[in-house]
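> Only the shape, not the letters, is given here:
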């Protein structure tokens, strides 16, 4: 792809937004097909069930890590330029934000990306939760919650640990990182085989994971030829959700973040339409609505505090081996298991308590 020729015809913001739209469509379509969801995987894992949902998450995670590091090994990507490694990050924010996000995604029955994917299929519960998530994320970034976020985030930063690059800390080479990543992929392949996960679902999970290094590569190419600054980035949904909300309210400038969320929505909608899975769903009672809103709010603040969501911190940040990303990811898994034990343990997947009649486990 000749980025220089494209840059002569279109501005960098337009190219960034368009690339995000295309990559977002890919992510939305294949995440919808694979049912990729950290909440579902974490809940099943905490219950001792190594199901197909765990397999899908591992396939996405392993693919994203391995191919991002492969790009680095072949000098197609300089991971040191990623925001997660190029600037100090908050360890305190990663830990507390990850815990809040992990609990919130269990209460809302889906992480931020899963809610976005589900909302495109007609799930009004996911749509409202996603809007609450975006509003609270924006309030945490620039609104009344910003001072609290800054205070927590400033408590302990990666500077105190001597940096944020796990590969430097461990002395692991890029080739070693690829082999480490392939262990996660191999585990996903094994669990997929053991659970008789269909080849189509497994392939969809792999393509979902490939969107992470694809976005890294695309934004790196733009950054190399851009006259205007373009941040090298990849998929995340906390900041982009807040920014997309403000774009539709105030018509802000285009960039990668603004193109991503509509792309994911469109991709999920098209995939659901082609497979006959479009269906309007809502609430029948107020109890579940309060739960969803509380969970979405926790994810909005927690995701902004941690510097990313289950995808942005957990997979995108993890793919460049950022210390704070792995702290966030571990905190999310831990909090999800504890919250499930407190609120949902003993309830079969798909079974609805009487007080929540009319709801479903949307992350499932």
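Right, received. Where do you want to start? From a predicted model like this one, the values you see are computed outputs, not experimental measurements. Residues are numbered from 1 along each chain as shown.
> make it CA atoms for all contacts and neighbour counts henceforth
Noted.
> For the one residue sitting closest to the centre of the chain, which non-adjacent residue is closest in space?
With distances taken as C-alpha atoms, centre = their mean, residue 311 lies nearest the centre of the chain, 1.8 Å away. Nearest non-adjacent residue to residue 311, counting by C-alpha to C-alpha, 6 or more residues apart in numbering: residue 236, 5.6 Å away.
> residues touching the residue nearest to the centre of the chain, list them.
Contact analysis of residue 311 by C-alpha atoms under 8 Å, 6 or more residues apart in numbering lists 113, 235, 236, 237.
> ok, which pair from those residues is furthest apart?
Using C-alpha to C-alpha, these span at most 9.8 Å, a distance reached by 113 and 235.
> Sort out for me which of the contacts of residue 311 are in helices.
Per DSSP state H, helices hold the following members of the contacts of residue 311: residue 113.
> Serialize the contacts of residue 311 to a markdown table and add fields for distance to residue 250 and neighbour count.
Shown next, in a markdown table, are these (distance: C-alpha to C-alpha, whole Å; neighbours: other C-alpha atoms under 10 Å):
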| residue | distance to residue 250 | neighbour count |
| --- | --- | --- |
| 113 | 23 | 28 |
| 235 | 23 | 29 |
| 236 | 22 | 26 |
| 237 | 19 | 29 |
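> Can you give me the separation between residue 198 and residue 327?
Per C-alpha to C-alpha, to the nearest Å, residue 198 is found 32 Å from residue 327.
> Residue 241 now?
As defined by C-alpha to C-alpha, residue 241 lies at a distance of 23 Å from residue 327.
> These two: which has the busier surroundings?
Ranked by neighbour count (other C-alpha atoms under 10 Å), residue 241 and residue 327 place residue 241 first, with 27 against 23.
> Comparison target, given below:
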């Protein structure tokens, strides 16, 4: 029987290893959701957007394959619960989209930039962490819990055990659960993959399409690590639990809340109740993976703020990302890839909010210029 400490260590070090690859690949391919949206809005160039969509398609197929094989139980994840806090998801997504545009990159991109030598990103991430922690447990959290989260749609009233597209499709059409799941995955994932791969230039760029495939597979690997390998019996309660995750259930990559937990661990290092989690290890892994690629490719260089105005803008964007990311239960990776892979309605709402908020901010910036 595997010891709990061994399971926790495996999840933490496994998360670090997967995130190390994520950071290196993201640096190599210039993977950036904000950049992908900007390319489409400002230049009508879809290369990075196609890479992101292909990664989502791969994550969707792999994640639901694990679920179908009984290797993970997605019904336990935070994304598919029948309670749908739609106001928090909409507002959080829009605010995060605005914040990442103002800060010229989402949390994942700033982790990658930090590994490549950006001290500006270090400051941004510290303020993201402070804002996220305030939204989890502080002043912002009181506002969120009092005014946003109570505005919730309880899907259980309609006999739904969760908020996934297959469950809703089965309810509306009378299909059995498995055919509804297969139909949903097939239509969405194959549609996204077909759109991404129909472009000849994209197919001719192996760095981008292979990068999309690898990033999607890493999301799947994160689910398998925390949801299968890290699922075991607790010696205290003798119940089956998920080890070394902040949500106490299965997770894959998400980077806003883990920055807050990382800051908390650094500030309260002697608190024996705090441990390095999958999320904290993954944030560190992205930075060091990006650093390894930057050093190997000789692209590492120190970078700071261009001006005082740049500093003010970046800090405002960081605060908005911290609040928006926690309120929306995830970021461009946490909801835009990990959450979407579960086919949760809430994740699609957040993703639409992020894209809408980012695009609107870019149009405003262009108008102002």
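Thanks, I have the structure now. Because the structure is a prediction, the values reported are computed rather than measured.
> How alike are these chains, TM-score-wise?
The TM-score (TM-score structural alignment, normalised by the length of the first structure) is 0.88; 341 aligned residues with a C-alpha RMSD of 2.1 Å.
> that older thread, what is the equivalent residue in the second structure for the residue nearest to the centre of the first structure?
Residue pairing (TM-score structural alignment): residue 311 of the first structure is matched to residue 333 of the second structure.
> and the longest helix for the first structure?
In the first structure, assigned by DSSP H, the helix with the most residues is helix 199-225.
> Would you mind pulling up the elements that it packs against?
Counting contacts by 3 or more C-alpha pairs under 8 Å, 6 or more residues apart in numbering; DSSP states H and E, helix 199-225 of the first structure is packed against helix 3-9, helix 12-34, helix 52-73.
> Trace the next helix or strand after it over to the second structure and give me the residue numbers.
Proceeding N to C from helix 199-225 of the first structure, the next assigned helix or strand is helix 238-250, under DSSP states H and E. Aligned using TM-score structural alignment, helix 238-250 of the first structure spans residues 256-268 in the second structure.
> List the buried residues of that stretch.
By neighbour count on 16 or more other C-alpha atoms under 10 Å, the buried set for stretch 256-268 of the second structure is 256, 257, 258, 259, 260, 261, 262, 263, 264, 265.
> which of the helices and strands packed on helix 199-225 of the first structure is buried the deepest?
Across those, averaging neighbours per residue (mean count of other C-alpha atoms under 10 Å) puts helix 52-73 on top, at a mean of 26.
> Quick one: map residue 109 of the first structure onto the second structure.
By TM-score structural alignment, residue 109 of the first structure lines up with residue 104.
> ok, now residue 320 of the first structure?
Counting by TM-score structural alignment, residue 320 of the first structure corresponds to residue 342 in the second structure.
> Report how many residues lie close to its match.
If you count neighbours by other C-alpha under 10 Å, residue 342 of the second structure ends up with 26.
> I'd say it and residue 74 touch.
Yes - counting by C-alpha atoms under 8 Å, residue 342 of the second structure sits close enough to residue 74 to count as a contact (7.0 Å).
> Name the residues contacting each of the two.
By C-alpha under 8 Å, 6+ apart, residue 342 of the second structure and residue 74 have these common neighbours: residue 80.
> Give me the contact list for stretch 341-353 of the second structure.
Under the contact criterion C-alpha under 8 Å, 6+ apart, stretch 341-353 of the second structure has outside partners 56-57, 59-61, 63-64, 74, 79-80, 84, 86, 89-94, 97, 163-166, 328, 332, 335-336, 339-340.
> which residue lines up with residue 286 of the second structure in the first structure?
By TM-score structural alignment, residue 286 of the second structure lines up with residue 264.
> what's around that match, how many residues?
Residues lying near residue 264 of the first structure (other C-alpha under 10 Å) number 28.
> do the same with the one 4 residues further on
By other C-alpha under 10 Å, the residues close to residue 268 of the first structure number 29.
> Also residue 74 of the first structure?
With other C-alpha under 10 Å as criterion, residue 74 of the first structure counts 10.
> And for the one 3 residues further on?
By other C-alpha under 10 Å, 22 other residues sit near residue 77 of the first structure.
> Which residue is the nearest non-sequential neighbour of it?
Per C-alpha to C-alpha, 6+ apart, closest to residue 77 of the first structure is residue 71, 5.3 Å.
> for residue 215 of the first structure, same thing?
Closest to residue 215 of the first structure by C-alpha to C-alpha, 6+ apart is residue 234, at 4.8 Å.
> State the distance from that neighbour to residue 133 of the first structure.
20 Å.
> Tell me which of the two has more neighbours.
Legend: neighbour count by other C-alpha under 10 Å for residue 234 of the first structure and residue 133, higher for residue 133 (31 against 28).
> Need the counterpart of the more buried one in the second structure.
Under TM-score structural alignment, residue 133 of the first structure pairs with residue 128 in the second structure.
> how big's the offset between the helix or strand its match falls within and the first structure?
Using DSSP H and E, residue 128 of the second structure maps to helix 119-137. Once fitted to the first structure, helix 119-137 of the second structure is off its aligned match by 1.0 Å on average (mean C-alpha distance after the TM-score superposition for the first structure).
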